[in-house]
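Visitor: Provided below for reference: sequence and predicted model.
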Amino acid sequence: MDHFLYNNGALYAEDVALTEIAEAVGTPFYVYSTATLTRHFRLFNEALAGMEHLVCFAVKSNSNLAVLKTLGDLGAGMDVVSGGEYRRAKAAGVPGERIVFSGVGKTAEEIALVLEGGIRQFNVESEPELLEISRIAAAMGVTAPIALRVNPDVDAKTHEKIATGKSDNKFGIPIAKARAVYAEAARLPGIDVIGVDVHIGSQLTDLAPFEAAFMKVRELTQLLREDGHNIRRLDLGGGLGIPYERSNSAPPLPVEYGDVIRRTVGDLGCEIEIEPGRLISGNAGLLVTSVIYLKEGEGRDFLIVDAAMNDLVRPSMYGAHHDIVPVIEADAAILPQPVDIVGPVCETGDTFAKSRPMPPLRAGDLVAFRSAGAYGAVMSSEYNSRPLVPEVLVNGDQFAVIRARPSFEEMLARDSIPEWL
């Protein structure tokens, strides 16, 4: 469920007409719904009710400070994968004790940054990383709380570019080696072994891979406790999918995900962490764009819009589907016709949809890409020297620009020409 609904024939974000925002900021733009972000966070929180837990929002899915503060003020923790994301979480007011640092390539500078600023735990992905954290923590005279991310070799049956739990992925320590690496961690200075971490992928629409992975975590936790480790926290990652296509059956609900956690590891007496991103922010955002031209081609028509692959790369990168709807509701009596929806970037890959049934549209009409709140703005670029698009947050009948569109002068000012030219 989201809070983007038609009202008197026009699409609204909560109580604000998208046409009003378009007049204020121009197109294309991203718009997020506070009510949707709040609802989705609370669904996860309620799904784990009765267990000691923390819902850590995956910052990589949407790192805007206003979004992070909205969730942080609700009590969310943050899962970060870079020093920059850590700085964003702290700038949004989230304390270090609610921030988890994941990622396979933590640098010495990043490790020192978070040890100084405060961290809930490092999710350690390799033995060299473990040694580096130990070295830096010992030199600083502090103790680093760590969980080892284990790779359970579970096929999440998701897109190959977002699968993270198979043996041929770059993430985590093979679960068969975990006991030896935990033993090494326990001997190292500056290290406090507190838990186990697992994450098997993104956009999962079946609970079976989660159950398989969590059962392996259960078995490992019991073995580690027999080895003398005080395992008191389980980080079970994120990955629950969202319905990008409204016509398809819905993915599992957070409450069903919570039931799997209870059934597999709920009796171990561990604090539970989860790291949802997409399911909290995905359906909380739209990308709104204007039609530039309708071009008639050989055997197909093209709807050319002013958003492009640099603004929303998912269709080009993953072959991803987004429902695309007119902002002004179409006459139900008019039969939609198939069009290819494309952007202006000079790439054939700048294609959002092929043969998508759409109502008749003209230059200047607005269309909205649904489910664009996750991995949309955060993955955007200035390819073709196109400015990053603004982001807008709606709260009831109010809206605010939470990232402005840079001017061309600001873009050019970031470059410099050497004195010899």
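Guide: Cool, the structure landed. Residues are numbered from 1 along each chain as shown.
Visitor: can we go C-alpha only for contacts and neighbour counts from here?
Guide: OK.
Visitor: how far away is Arg179 from Lys69?
Guide: As for Arg179, its distance to Lys69 is 38 Å (criterion: CA to CA, to the nearest Å).
Visitor: Against that first model, consider the following:
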Amino acid sequence: MTTTSLPGAPHFHYQGDELFAERVRVGDLARRHGTPLFVYAKASMLAALAAYQRGFAGRDFRICYAMKANSSLALLQVFAQAGCGFDIVSGGELERVLAAGGKPQDIIFSGVGKTRAEMKRALEAGIGCFNVESEAELEVLNGVAVELGQVAPISIRVNPDVDPKTHPYISTGLKGNKFGIAHDRTLHAYRRAAALPGLRVEGIDCHIGSQITDEGPYLDAMERILDLVQAIEGAGIPLHHIDFGGGLGITYKGDAPPAADALWRKLFERIDARGFGQRRFMIEPGRSLVGNAAICVTEVLYLKPGEHKNFCVVDAAMNDLPRPAMYQAFHAIEPVAKRSGNSSPYDVVGPVCESGDWIGRDRELAAQPGDFLAVMSAGAYCMSMASNYNTRGRAAEVLVDGDRAFVIRERETPADLMRVEKLLPGA
């Protein structure tokens, strides 16, 4: 039987006319668990991680999964067991890491709006480092640490003003972005941090954006960060680690990002040439570890021909797959079982009561009601951004490991959604 892999997702493939996740038939999962259904391939996650590990072979390094991409507990568990640390951006994400078996000392706390309560909890848990994103945050974190009788380990996130050449909503390293401390204020901020009794300077951090498919921005940002390391240490403030963030893109529609191992070999050529190769390095990949490791399976409900557009109405919606509505993002859409016959162009849309509820525009499909479709590259910024709009329960999730499939999230029911709500007293 012919086996055909899908672009960017080798652990999802057709055997004959049927789509498989590793060695499990996707159609069987949809019939057993219902739709919409997220299906993850564990092998894909570990293969993506292995590319980074190859790129850092022989170095002192830690890979911290940026869990905002997807924070489902079982995925965190997979990465924790594979030796990853975690990059978090909220107190809730901290609790998820701990629940999944992550080690507190391997956690980096990023984000521009950390609250005092979040800082306190993170210090009490013993996290590895705070990535501080403003001069004001330095003062608040110092105060919280002093009140607890602790010293907070910190690095400062630098905004290097480098264009990542990506969607403006996911660019984070330009002057106009809210993230990090401006490049020309960095040395001043480090001097202040070194003088505060509740802080201990550990390193420097940089993150310029997401879905980056060109190596150029990484090289530019790296050079600017290494210049700062020299200036900061020249001022008598040692830096024990350099954190280059994440942001490497994945294949959505013919994208050709560099392979993680090839990218880091090239980066290390420059790092070594400048004499920094023996440092401790940290990175925070998210999308590139999980993005192509999942599909969202959805059932065709209706075909609705129109004068100007044909619509394929499916049971997944913008609350399950928010990226098209938010970013006009592209996700490939493939049949779970190939059907013979002529195809027609359709806009694939969901049942939510919004014109922005679309999954794909002008897709050639040979589909009928009752068929299953697979929305590809659905592992990142889908379930983690899912909502309950229109009182729609979030989808179930299944993780495939070889020929086994595990339910890692039950489908939400209306009772689940109303559990924390209260009616007013009286009649």
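Guide: On my side now, so go ahead. This structure is a prediction, so every number in the text was calculated from the model and none was measured.
Visitor: what about Arg179 and Lys69 of the first structure, which has more around it?
Guide: Neighbours around Arg179 of the first structure and Lys69, counted as other CA atoms under 10 Å, are more numerous at Lys69. The numbers are 19 against 16.
Visitor: Which residue of the second structure is paired with the more buried one in the alignment?
Guide: Structural correspondence for Lys69 of the first structure with respect to the second structure (TM-score structural alignment): Gln77.
Visitor: Not counting sequence-adjacent ones, nearest residue to that match?
Guide: Nearest-residue entry for Gln77 of the second structure: Ala100, 5.0 Å, with adjacent residues in sequence omitted and distances by CA to CA, 6 or more residues apart in numbering.
Visitor: what lines up against the one you found once you look at the first structure?
Guide: Using TM-score structural alignment as the criterion, Ala100 of the second structure maps onto Ala92 of the first structure.
Visitor: pretty sure its match contacts Ala66?
Guide: Yes. Applying CA atoms under 8 Å as the test, Ala92 of the first structure and Ala66 come out as touching, 7.2 Å apart.
Visitor: got the contact list for Pro257 of the second structure?
Guide: For Pro257 of the second structure, the contacting residues are Ile212, Thr213, Asp214, Leu248, Gly249, Ile250, Thr251, by CA atoms under 8 Å, 6 or more residues apart in numbering.
Visitor: Tell me how many other residues surround the second one.
Guide: Right, the one you point to is Thr213 of the second structure. Other residues near Thr213 of the second structure come to 21 when the count uses other CA under 10 Å.
Visitor: Am I right that it is in contact with Gly249?
Guide: Yes. Contact between Thr213 of the second structure and Gly249 holds when scored by CA under 8 Å: they sit 5.2 Å apart.
Visitor: Would you show me how to pick out the buried ones of the contacts of Pro257 of the second structure in ChimeraX?
Guide: Buried members of the contacts of Pro257 of the second structure, defined by 16 or more other CA atoms under 10 Å, are picked up in ChimeraX with:
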select :212,213,214,248,249,250,251
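Visitor: Kindly indicate which of the contacts of Pro257 of the second structure lies nearest Ala125 of the second structure.
Guide: When these are compared for distance to Ala125 of the second structure, the smallest value, 29.8 Å, is given by Leu248; criterion: CA to CA.
Visitor: one step back: mind listing what the residue nearest to Gln77 of the second structure touches?
Guide: If a contact means CA under 8 Å, 6+ apart, then Ala100 of the second structure has Leu73, Ala74, Leu76, Gln77, Ala80 as its contacts.
Visitor: And Val59 of the first structure, by the same measure?
Guide: Leu68, Met78, Asp79, Val80, Val81, Glu85, Ala89, Gly277.
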